[in-house]
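S.K.: just coords:
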């Protein structure tokens, strides 16, 4: 019996943080929320943390996967696959499957671009935070005291604003005599336009990525709809594991193995021909297969069909029976 070994593939993964203990430590909670938001932004998902204990909803990161939105609970890992797809993984499965590797010293162009945009985003947030802090200090201090030179008072305020807007490390260094070098006039309009260009570029990149992702999902939906039309017993039902309304799951049997896909509301029109059943129908019960197991089974069945029939077979079928070409050589 032939045996195979899974190819070693490096993946990127992050662990969903757990709520800090003991509860009530403000600094720990803020760091926890920020880490969850950063993880959600990384995988293109949404952070649903700090849920009310009485709501019955567990804290989770909602991840858009090739099978639709899935939840990653605290302690779970979010994995970025070799094709850029994201999916959750339980910690015990992750520990048994993966081991930590040192990152390559040479980052790819995509990684470098991502880091640059992330750095710009953090820089903009830091600028805004420093200006807000300065404004609050001004509001608390109130107007200049009587007898103070208004022009001098404004010069000090402008110098403080200049120091708040410029990123740390760009301030003029002291000269050997302890005097500050004369700084050039600040072009506030140029700074604002530069920030606007940076934010616009980030928005355009995000929009392009979303369009590319939606196009890939639409292509996949077309192929699954075709496969459902060629498969006996295909059924579709509403997805109870997705919070957003309109999501469905289509169930097929391919080579005596179950295969299922989540169907987005925008792709529902492609599945009008599939029999619709209630979510408790025996034919619409997930058997526990993973995405990797599903496509491994499909690849094995495809190879089996080619071995039975060969490329000359003109019949379109996905059943397990032999076609006329194969049964009458």
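M.R.: Happy to help now that I have it. Note that the structure is predicted; figures quoted are calculated from it, not measured.
S.K.: When you work out contacts or count neighbours from here on, use the C-alpha atoms and nothing else.
M.R.: Will do.
S.K.: all strands for this protein, in order.
M.R.: Secondary structure of the chain (DSSP state E): strands at 12-15, 46-48, 60-65, 68-72, 77-80, 86-89, 235-238, 248-254, 257-263, 275-276.
S.K.: Pasting the second one now:
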């Protein structure tokens, strides 16, 4: 028998913790059809009456029992599965809380900042009658064009 050792690749996943009373939030994360809380009758008839919910793992085509306090993980293939908080802490560390923004979003935010600054500087120019501050507005318009191109490129994917 040959045993081969592997190391887990660095990967970021999104999770939400099942508190026992946040079914709507978890369903918003997983999709309504992929998660539901178990009522007393469901719990009595399940393999483990301590389970309080169930999540659908599409990668393995099965429903998995969830216990209050567990986190629901969205895996790298879009699958959902529960993980205990202590196991989560042993295998993952917190990453940036915000998922990476797409290029169009970043450019849109930069445009809004540049445009506002350009307008402020134009008002200042009019007030004191000095200096060409139109550069900020020119940058804002270039960013606007880049946003449009990024959105079109995203739509073509």
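M.R.: Right, received. Where do you want to start? The shown structure was predicted, so the numbers you read here are calculated from the model rather than taken from an experiment.
S.K.: where does the TM-score land?
M.R.: Overlay of the two chains. TM-score (TM-score structural alignment, normalised by the length of the second structure): 0.48; 93 aligned residues with a CA RMSD of 3.0 Å.
S.K.: related to what we said a few turns ago, looking at the strands of the first structure, which is closest to residue 212 of the first structure?
M.R.: Among the strands of the first structure, strand 60-65 comes nearest to residue 212 of the first structure, with 13.9 Å by CA to CA.
S.K.: Which secondary structure elements does the closest one sit against?
M.R.: On a contact count with 3 or more CA pairs under 8 Å, 6 or more residues apart in numbering; DSSP states H and E, strand 60-65 of the first structure meets helix 26-43, strand 46-48, strand 68-72, strand 86-89.
S.K.: What lies in contact with the second one?
M.R.: Residues external to strand 46-48 of the first structure that are found in contact with it (CA atoms under 8 Å, 6 or more residues apart in numbering): 36-37, 40, 59-63.
S.K.: Which single one of these is nearest to residue 211 of the first structure?
M.R.: residue 63 (17.2 Å).
S.K.: which residues touch that closest one?
M.R.: 40, 43-46, 69-72, 86-88.
S.K.: What residues of the helix ranked longest in the second structure count as buried?
M.R.: Counting residues, the longest helix found in the second structure (DSSP state H) is helix 103-128. Under the neighbour-count criterion of 16 or more other CA atoms under 10 Å, helix 103-128 of the second structure has 104, 107-108, 110-111, 114-115, 117-118, 121-122 buried.
S.K.: cool, stretch 207-221 of the first structure as well?
M.R.: Here stretch 207-221 of the first structure shows 217-218, 220-221 as buried, counting by 16+ other CA under 10 Å.
S.K.: Distance check, residue 29 of the second structure against residue 91 of the second structure.
M.R.: 21 Å (CA to CA, to the nearest Å).
S.K.: Repeat that for residue 72 of the second structure.
M.R.: 14 Å.
S.K.: ok, now residue 152 of the second structure?
M.R.: In this view, residue 152 of the second structure and residue 91 of the second structure are 38 Å apart by CA to CA.
S.K.: before we move on, what about residue 108 of the second structure?
M.R.: Residue 108 of the second structure is 36 Å from residue 91 of the second structure, by CA to CA.
S.K.: residue boundaries of the helices in the stretch 201-329 of the first structure?
M.R.: Assigned by DSSP state H, counting those that start in this stretch, the helices in the stretch 201-329 of the first structure fall at 291-309, 324-327.
S.K.: Highest mean neighbour count out of these?
M.R.: helix 291-309 (a mean of 14; mean count of other CA atoms under 10 Å).
S.K.: Would you state the strands of the second structure in chain order?
M.R.: 14-17, 35-37, 53-57, 62-66, 71-74, 80-83.
S.K.: nearest to residue 138 of the second structure, of those?
M.R.: So among the strands of the second structure, strand 14-17 is nearest, using CA to CA, at 38.6 Å.
S.K.: which secondary structure elements does that closest one contact?
M.R.: By 3+ CA pairs under 8 Å, 6+ apart, strand 14-17 of the second structure packs against helix 23-30, strand 71-74.
S.K.: list the helices and strands the first one packs on?
M.R.: Applying 3+ CA pairs under 8 Å, 6+ apart, one finds that helix 23-30 of the second structure contacts strand 14-17, strand 35-37.
S.K.: Let me know which of these is tucked in deepest.
M.R.: Of all those, strand 35-37 has the most neighbours on average by mean count of other CA under 10 Å, namely a mean of 22.
S.K.: Can you give me the distance of residue 63 of the second structure to residue 28 of the second structure?
M.R.: 18 Å.
S.K.: Could you do residue 127 of the second structure as well?
M.R.: Separation of residue 127 of the second structure from residue 28 of the second structure (CA to CA): 50 Å.
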